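Visitor: the following block contains a protein sequence and its predicted model.
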Amino acid sequence: MPPSLPPAIATRASDPAAVERLVADGVPPLLARIYAARGVTSTRLLASGFEHLAAPGTMLNLQAMARQLADAIAARRKLLIVADYDADGATACAVGVRALRAFGADVEYLVPNRFEYGYGLSPEIVRLAHDRFRPDILITVDNGIASFEGVAEANRLGMTVLITDHHLPADRLPDAACIINPNQPGCGFPSKSLAGVGVMFYLTLALRAELRSRGAFGPREKDSSSLIPHPSSLKSDEPGLADLLPLVALGTVADVVPLDQNNRILVQQGLARIRAARAQPGIMALFQVARRDPRRATARDLGFALGPRLNAAGRLTDMTLGIECLVTDDAGRARTIAAELDRLNRERRSIESGMKEEAVAAVEARDYGESFTLSLFDPAWHQGVIGILAGRIKDRFHRPAIAFAPGGGGEIRGSGRSIPALHLRDALDRVAVLHPGLILRFGGHAAAAGLALREGDFERF
């Protein structure tokens, strides 16, 4: 029986030279040691002003995609955002919908139901998009970088595909019209930890700049070189994109991406607006049902109160509910949806508790020796909760864990979480190379990944 690990306090090492520099710059010694242990080696990295954000021009293809969208808006082409069904995908979709509509675009959104279509821009979801919306352009948010078949199907049906994503790419890229992803080859954007919502936010900045250069908003009241200008420097009809930062903060924290300097700025600026009651009605409603005070909002509130409630829609039903909560400007409707999300989250907790008990009992019933990973499958498990379950098992036994649930059509779908010693996506890639055909689909990051297998191949996997 593998031992479960008790909570442990890890001592972080700090560079004495970095501590000394921080203290010399006026940081109290204790705080200097904490900062240095977390990789903050100079006070410059503590700056939270917009002028310290990474420049949009460093993101490969960002300007090209902005031009394509500006052309599409001018030509009144129909746009459709295809979102992922987690909090990052929902917030990225809300940022895209709100900004594009403010720019005058004809845009709708579609999010795959995980139980019917699975993850990403699949051929099935492309055909659904074509039949239901007849769009000219598909824009993926928080997905698409691994959607080879889906992009091919969209091309066959005459739809242009623009991919915005942050997941790690494979050795080749889909045949999309344009791709922005800080992790794609050749991209010099310095923040490789940008979440999907952050990628979409940068696209809106670039698109506004492109539209401004075409005279879409008229001359500015004041000249400004700031990445996110002060409202006083904007023409009255020029959208203020800083209003979207509460959504960016929520998606960034909920996706558990590393808070490097760029992400810290985005989160801090978003939290400042939430505390000032300048967030979207849906975010304020989520604070209300979670019984948290938005005037004292912290990243913990976003990660442990709002994020789980938003994710509950995608886990148990359909993330369309969560996205609608974030895009509506009707405070009453937002409160109604937030209450339903709160109910779904309570149901999710109950399901998760039972699955965790079963999983722990299964692991503790066997002796795995010293070196092992964990792959668990139960036909009764809920597909929407396996990611949380994998995280709980990983934390308890300090081993990479993948939990599987039935996916329909003879497939099982897995969600994995890993420890720092194992890059999970690279490990799955290695399995796929050594055992062709075993893994039907996979994608993800170092710490988290998803995949699909045939049910009969579970033991082999």
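Guide: All right, it came through fine.
Visitor: C-alpha only now, for contacts and for neighbours.
Guide: Noted.
Visitor: what about G354, which SS state?
Guide: helix (DSSP: H, G, I helix; E, B strand; the rest coil).
Visitor: so how many other residues sit close to it?
Guide: 11 (other Cα atoms under 10 Å).
Visitor: same question, the one 5 residues further on
Guide: One way to gauge burial is a neighbour count; for A359, by other Cα under 10 Å, it gives 20.
Visitor: checking L128 next. Helix, strand or coil?
Guide: helix.
Visitor: got it, and the one 10 residues further on?
Guide: For L138, the assignment made with three-state DSSP gives strand.
Visitor: in contact with it: list those residues for me.
Guide: L79, L80, I81, V82, M159, T160, V161, L162 (Cα atoms under 8 Å, 6 or more residues apart in numbering).
Visitor: which residues does the helix or strand harbouring the third one contact?
Guide: Element membership for I81 (DSSP states H and E) is strand 78-83. Outside strand 78-83, the residues within contact range by Cα under 8 Å, 6+ apart are 72, 89-90, 92-93, 96-97, 105-112, 120-121, 129, 133-143.
Visitor: just the buried residues of those.
Guide: With burial judged by 16 or more other Cα atoms under 10 Å, the buried subset of these is 72, 89-90, 92-93, 96-97, 105-112, 120-121, 129, 133, 135-143.
Visitor: mind listing which of the residues you listed are in strands?
Guide: Judged by DSSP state E, strands contain the following of those: D106, V107, E108, Y109, L110, I137, L138, I139, T140, V141.
Visitor: before we move on, back to that, buried subset of the contacts of L138?
Guide: L79, L80, I81, V82, M159, T160, V161, L162.
Visitor: also this one, for the comparison:
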Amino acid sequence: MRWTLKPKPEPSKVEELKKALQVDDIVATLLLQRGIDTYDAAKTFFRPSFKELHDPYLMKDMDKAVARIEKAIDQGENIMVYGDYDVDGTTSVALMSSYLKTRTDAIATYIPDRYDEGYGISYKGIDFADDNDISLIIALDCGIKAIDKVAYAKEKGVDFIICDHHRPGAEIPDAVAVLDPKRDDCDYPFKELCGCGVGFKLITALASNQGQTVEDLTEYLDLVATAIGADIVPIVDENRALAYMGLNIINTNPRPGMKAIIAEVKKDILTITDVVFIIAPRINAAGRMKHGNHAVTLLTETDFNLAAKYAVEIDNFNTDRRETDKRITEEALVQIEENNEQEGFTTVVYDESWHKGVIGIVASRLIETYYRPTLVFTKSGDKLAASARSVSGFDVYNALEACSEHIEQFGGHKYAAGLTLDPKNYDAFKAKFESVVKETIDPKLLTPELKVDLEIELGQINDKLMRILKQFAPFGPGNMSPTFMSQNLKDTGWGKCVGEDDKHIRLTVTQSFNDKIVCIGFGLGDKIDIIKSKRPFSAAYAIDENHWNGNVSLQLKLKDIKE
């Protein structure tokens, strides 16, 4: 890993903020690095509230969306809530359908089948609406590129409202309303909402028509926080406030479905990291291994006993998912080695038997071994489908756009995307993708970067600092958990490898005679020689709490060590 030490703020600004907040150098520096330079900004950062949420009517087409939904409710029209099969999509459908059912009974939900219909709005879904006398579809977390599908629906007399957060193409669908803060002609002040976040803005606008405020909608924030964490959107601005308040709902009064998932994993207080690694994979597993409808059913269930039954089913899906992605990752690594493709600028692998539901996870796993923009392909009907994942700093969406002559359709973000292509174009696409990445990527991006906030001394680590650092949460893009470094560390003599296959290390380090602290380094077993050499080393780490037998002590969670 290459360590990059973030620039230090001007000393005068550090001193100014220290005095204003009555904090030490470390806290003032961390805040300034996050753009927080005044008492009021710090108050907002540490105590997010509804005041940080923007007026939903600032989003283009919001007035049209609200007017069309109100008309549908008033006239008793059948409304279908349509969403993608991942966490953002299924939480969006659960949120929108739950809210609309407080206003009308004429609500249906629809999640496309990952294998039969693929990503986004499908002709099959539109036909289902037409066959069931549904005249309005509200699409969430998808639809921004569904030009032909929306036109097809219009021919059948079915209106569309699109709530999306993906990048639009050159043309916007001819829907009644298209809510997407990434539209060039949208002046909404925050561009990084997830799909469920856009859905929440729509129900906020609808609720305001009924004399309600956003405070009356807190019961939906567990869904919004889960989508924010799962979709890896920046946890700044509105997302920080929504995630903060949503986590509070998750930990105090979650919906029965969420409560049932939490009961399965037996954890008292959940952080955003727990949401990403415990709740989200289970919700995702439904769409990956069976059908996204299972997730929506769980998240909208009001009876806890039934929700608990559904949660067990979803937990089983997640167990199957883990076994499947482990097997496919092993097969993909063998393929890369057998084809001698370790040295390229990209990783592109394909097997027609691979499970379409886990190829995105496999792509992420391959990046852990070969740190390259990665695509994993499988057969999907008579086409090939792929999930793309990227390395930090490289826009894989733009790279795919440069290969568009070989692609049938694609969509996504800077770091994650999906695409389909004709099998006969696979080799040409693979060569072009390698060429585009080779020509456009900064070679240093092919070595993982470890961003270090600040160098500190071990003696500066104490319980007070830990209490303040915990208030920096929720963490995520734009507000990552602080990473520190310290130099001239030595093992006290008890350092050893631990865990299966000696994958991890555990040691106690000292920097001077008075400073000793326990460290755990997951996945750093190969660094044991540095520890055993008795020579000084540097460590990059997060400050963490170790809970054991009712006792809580500080420890360092090592990210890397160097001589």
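Guide: Nice, thanks for sending it over. These numbers come from a predicted model, not from an experiment.
Visitor: ok, back up a step: still touching in structure 2? Go through the contacts of L138 of structure 1.
Guide: With the contact criterion set to both residues aligned by TM-score structural alignment, their matches' Cα atoms under 8 Å, the contacts of L138 of structure 1 that also touch in structure 2 are L79, L80, I81, V82, M159, T160, V161, L162.
Visitor: now P181 of structure 2: how far from C163 of structure 2?
Guide: 9 Å (Cα to Cα, to the nearest Å).
Visitor: and D463 of structure 2, by the same measure?
Guide: 44 Å.
Visitor: more neighbours: these two, which one.
Guide: Each of D463 of structure 2 and C163 has its neighbours counted (other Cα under 10 Å); C163 has more, 31 against 12.
Visitor: element containing whichever residue in structure 2 pairs up with L207 of structure 1, please.
Guide: In structure 2, L207 of structure 1 lines up with L206, judged by TM-score structural alignment. In the assignment (DSSP H and E), L206 of structure 2 maps to helix 195-209.
Visitor: on that earlier part again, count of residues packed around the match of L207 of structure 1?
Guide: 23.
Visitor: quick one: contacts for it?
Guide: Neighbours of L206 of structure 2 in contact, by Cα under 8 Å, 6+ apart: V66, E70.
Visitor: hmm, back to that, E20 of structure 1: which of the kept ones among the contacts of L138 of structure 1 is nearest?
Guide: Taking Cα to Cα as the measure, E20 of structure 1 lies nearest L162 of these, at 47.0 Å.
Visitor: buried set for stretch 548-559 of structure 2?
Guide: Buried residues in stretch 548-559 of structure 2, counted by 16+ other Cα under 10 Å: L554, Q555, L556, K557, L558, K559.
Visitor: among these, name the ones in strands.
Guide: Per DSSP E, those map to strands at L554, Q555, L556, K557, L558, K559.
Visitor: test my guess that the second one contacts D544.
Guide: In other words, Q555 of structure 2. Yes. Counting by Cα atoms under 8 Å, Q555 of structure 2 does reach D544; the two are 5.2 Å apart.
Visitor: wait, V111 of structure 1 sits on Y85?
Guide: Yes. Here V111 of structure 1 reaches Y85: they are 6.4 Å apart, a contact under Cα under 8 Å.
Visitor: overlap in contacts, those two.
Guide: Contacts common to V111 of structure 1 and Y85, judged by Cα under 8 Å, 6+ apart, are D318, M319.
Visitor: ok so, going back, superpose on structure 2 and give me the mean offset of the strand holding I81 of structure 1.
Guide: Comparison of strand 78-83 of structure 1 with structure 2 after fitting gives an average deviation of 0.6 Å (mean Cα distance after the TM-score superposition for structure 1).
Visitor: got the angle for that strand vs strand 137-141?
Guide: In terms of direction (axes from the mean of the first three to the mean of the last three Cα atoms, to 10 degrees), strand 78-83 of structure 1 departs from strand 137-141 by 20 degrees.
Visitor: what range in structure 2 matches strand 78-83 of structure 1?
Guide: With TM-score structural alignment as the criterion, strand 78-83 of structure 1 aligns to 78-83.
Visitor: and the matching stretch, how far from the chain's centre?
Guide: Taking Cα atoms, centre = their mean, to the nearest Å, one finds stretch 78-83 of structure 2 lying 24 Å from the centre of the chain it belongs to.
Visitor: before we move on, what about stretch 393-408 of structure 1?
Guide: Centre to centre, stretch against its chain (Cα atoms, centre = their mean), the figure for stretch 393-408 of structure 1 is 20 Å.
Visitor: check stretch 359-379 of structure 1 too.
Guide: On Cα atoms, centre = their mean, the centre of stretch 359-379 of structure 1 falls 29 Å from that of its chain.
Visitor: stretch 435-442 of structure 1 too?
Guide: 24 Å.
Visitor: residue boundaries of the strands in structure 1?
Guide: Under DSSP E, structure 1 gives strands at 78-83, 106-110, 137-141, 160-164, 178-180, 374-377, 401-408, 411-417, 439-444, 448-454.
Visitor: how big's the offset between the second one and structure 2?
Guide: Relative to the matching residues in structure 2, strand 106-110 of structure 1 has an average distance of 1.0 Å after the fit, by mean Cα distance after the TM-score superposition for structure 1.
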